[in-house]
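Colleague: need the 3D shape of this:
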Amino acid sequence: MVRKHAVLMASCVRLAVGALGVALGSAAAASDAFPSKPIVLVVPFAAGGPTDVVARALGQAMSKDLGQSVVVENRLGAGGTVAAAFVARAQPDGYTILIHHNGMATAPALYKKLSYDPLKDFDYIGQVADVPMTMLGKKDLPPNNAAELVKYVKDNKDKVTLANAGLGAVSQLCGLLFEEAVGVKMTAIPYQGTGPAMTALLGGQVDLLCDQTTSTLPQIAAHRVKMYGVTTPARIKALPNSPTLDEQGVKGFSMKVWHGVYAPKGTPPAVTARLTKALQQGLKDPVVAKRLDELGAEIVPVEKQTPAGLQTWLKAESGKWQPLLKTMKVEAP
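Modeller: Coordinates of the predicted model:
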């Protein structure tokens, strides 16, 4: 009886090991075959917007390395959370991925009922590029430099209007950071996207807008706005003669837009590794480098173009922004 039981147990073990081997073999085969069809790169913002422009340049370059099309799909709504939630629920096979900016770090503080956890519900592929921001004023705003702007804002306080592209937009975050730096609360005017906010500034309906160089460089070059400073600690290649806010007296002011690429949690490691390789190869593409350079964007160092690089950065940014937003009581209605 004992012998029969032992034989039965041994048979069960062999079957289990065999089944596991088949499963692992199938998973390995699937990973080896990846990708066998087009990949969807989900963008949380409108076509033609700053993140969309970066996504399309990157997707085209990644497709060359992957041997499959990378199709950009725009899913708008709720400061990027609609797109992030969609990807978090997607099949974890590498065929649906997300590109997102600082909003991945700020969403938990802005939305009480967030349906996903940015730190737990995604696998990481890597960072892409950093985009500096610029503080702009309407053409006839009296101040001529950042020092004069700070004085003007303090003298006029809530009479000064500050446009942004909506809740959670980087333009809103930059405005909040500027308010904290100068110690004055201005009147925020939210718009449905970067385009309408810029149109309002150009039309003189609002006084100020802080936004990405991907959107602001053409207006600066055409002298349609007043340029008060770059938001990064050092001057940028795209605007070498434009001083930073920090060097003009707004000490410690530092704000940039960063982009990362994510996959749903549970994506096979071999698949995420393949996507990371395609990301890194794509960022070496001279066409991509030239396009991002034209937009004032700066490709991140290769050590950040990795899952570990993105994960470390997201944790750090979450720790920076979430306490600030909660202190300032900024959240969705």
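
Colleague: C-alpha from now on. contacts and neighbour counts both.
Modeller: OK.

Colleague: hmm, residue 224 is touching residue 202, no?
Modeller: Yes. Using Cα atoms under 8 Å, residue 224 makes contact with residue 202 at a distance of 6.8 Å.

Colleague: also this sequence, please, to line up against the first:
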Amino acid sequence: MLQRRTLLAAGSALLAIPALRSARAAGFPDHAVTITVPFAAGGPTDVVSRLVAEGMSKNLGQPVVVENITGAGGTIAAARVAQARPDGYTLLMHHIGHASTATLYRKLPYDVQESFAPLGLVSDAAMTVVARPDFPAADLQGVLAAIQEKGDALTLAHSGLGGANQLCGMLLQRTAGKALTSVVFRGSAPAITDLMAGRIDLFCDQATNTVGFIRDGRIKAYAVTLPERVPGLDLPTTAEAGAPQFAMSTWHGLYAPRGTPPEVQERLSAAIRAALREERLLARFGELVTAPASQERATPAYHARFLAEEVARWRPIIQDAGQYAD
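Modeller: Next up is the predicted model:
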């Protein structure tokens, strides 16, 4: 009899767990939510995160704050969120680098896909192919021909392992079929400074970072990597310039730890979609030459499929480049 009562009690406790989780989810959130950003304050990911956080806060009725935890190509912040309590109060905002780390890093304390619950994509930004002001190529085909002719006699800037500009540089070299000499900078700003001064030949970076210098004529620009042209920039797409395989975007997405209750995930995802309709966010994204994710792309299901596709897409590109973290 005692054993039967014990089993009944254990069964009742197990049945109560989903009900308890639902009750907690129904009251979510009852205090501040934190978005962990793996890059420094003031950079594109930080700015996007703060705009999204502001819009989400209005929808959730609680503060949504941003915490910057930098280092190791974003993997320190990602590991912290992967190990956080899966209650929806600790989130990760990451860009395309989240997909690339699955291949770039031989050992990670988390699984890029399995350790997180994707909540929705947030934004897309074009990459721009730029060069020093006196680079002789007249168009993108000329750039590719110069790379094919001179190879590692030309220098290519990037700002660290797993960053969007490193990935874009890998894609540029893969498209040309020749490797360049990589020069690593501590951020886009010093790379652009050396590009303007003619100390570096080529760079591939977000339009957010390059648009002002392109418009002022301080650097030479050849193409944008999105399928459509970027408003305000008189540049062809890479497809229009004869390199359709050279296409990518710097996308951002929001993640919760795996195991976060489905009701909480959907609540957060709905808040993302509401934020992406905010007039202030749309205006600021326009200034940043960044497009908000569509309402379809800002869903958990779409985000999960897209992340899997990006991990698979970048794996052979990174493997061919042979650039791994130790």
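
Colleague: care to give me the TM-score?
Modeller: Superposed pair, TM-score by TM-score structural alignment, normalised by the length of the second structure: 0.94. Supporting alignment: 326 aligned residues with a Cα RMSD of 1.7 Å.

Colleague: okay, and the common contacts of residue 224 and residue 202 of the first structure?
Modeller: Counting by Cα atoms under 8 Å, 6 or more residues apart in numbering, the common neighbours of residue 224 of the first structure and residue 202 are 138, 139.

Colleague: element containing the residue mapped onto residue 78 of the second structure from the first structure, please.
Modeller: Using TM-score structural alignment, the partner of residue 78 of the second structure in the first structure is residue 84. Counting by DSSP states H and E, the element that carries residue 84 of the first structure is helix 81-89.

Colleague: give the other helices and strands that that helix contacts.
Modeller: Applying 3 or more Cα pairs under 8 Å, 6 or more residues apart in numbering; DSSP states H and E, we find helix 81-89 of the first structure packed against strand 39-43, strand 96-100, strand 256-264.

Colleague: once you drop chain neighbours, what's closest to residue 46 of the second structure?
Modeller: residue 37 (6.4 Å; Cα to Cα, 6 or more residues apart in numbering).

Colleague: which residues touch that neighbour?
Modeller: 45, 46, 49, 66, 67, 68, 69, 70, 77, 92, 93, 94.

Colleague: can you select the buried ones from those in PyMOL?
Modeller: In PyMOL, a selection of the buried entries from the contacts of residue 37 of the second structure looks like this (16 or more other Cα atoms under 10 Å):
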select buried, resi 45+46+49+66+67+69+70+77+92+93+94
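
Colleague: tell me the SS of residue 131 of the first structure?
Modeller: strand (DSSP: H, G, I helix; E, B strand; the rest coil).

Colleague: count of neighbours near it?
Modeller: Residue 131 of the first structure: 27 surrounding residues under other Cα atoms under 10 Å.

Colleague: what does it align to in the second structure?
Modeller: By TM-score structural alignment, residue 131 of the first structure lines up with residue 125.

Colleague: rewinding a little: mind checking which of the helices and strands packed on helix 81-89 of the first structure is nearest residue 192 of the first structure?
Modeller: Closest to residue 192 of the first structure of those, according to Cα to Cα: strand 39-43, at 16.0 Å.

Colleague: mean deviation of the closest one from the second structure?
Modeller: Mean deviation of strand 39-43 of the first structure from its aligned counterpart in the second structure after superposition (mean Cα distance after the TM-score superposition for the first structure): 0.9 Å.

Colleague: any idea how far residue 153 of the second structure is from residue 205 of the second structure?
Modeller: Look at residue 153 of the second structure and residue 205 of the second structure: by Cα to Cα, to the nearest Å, they are 21 Å apart.

Colleague: so between those two, which is more surrounded?
Modeller: Counted by other Cα under 10 Å, residue 153 of the second structure and residue 205 do not tie: residue 205 has more neighbours, with 29 against 12.

Colleague: looking for the alignment partner of the more buried one in the first structure.
Modeller: By TM-score structural alignment, residue 205 of the second structure lines up with residue 211.
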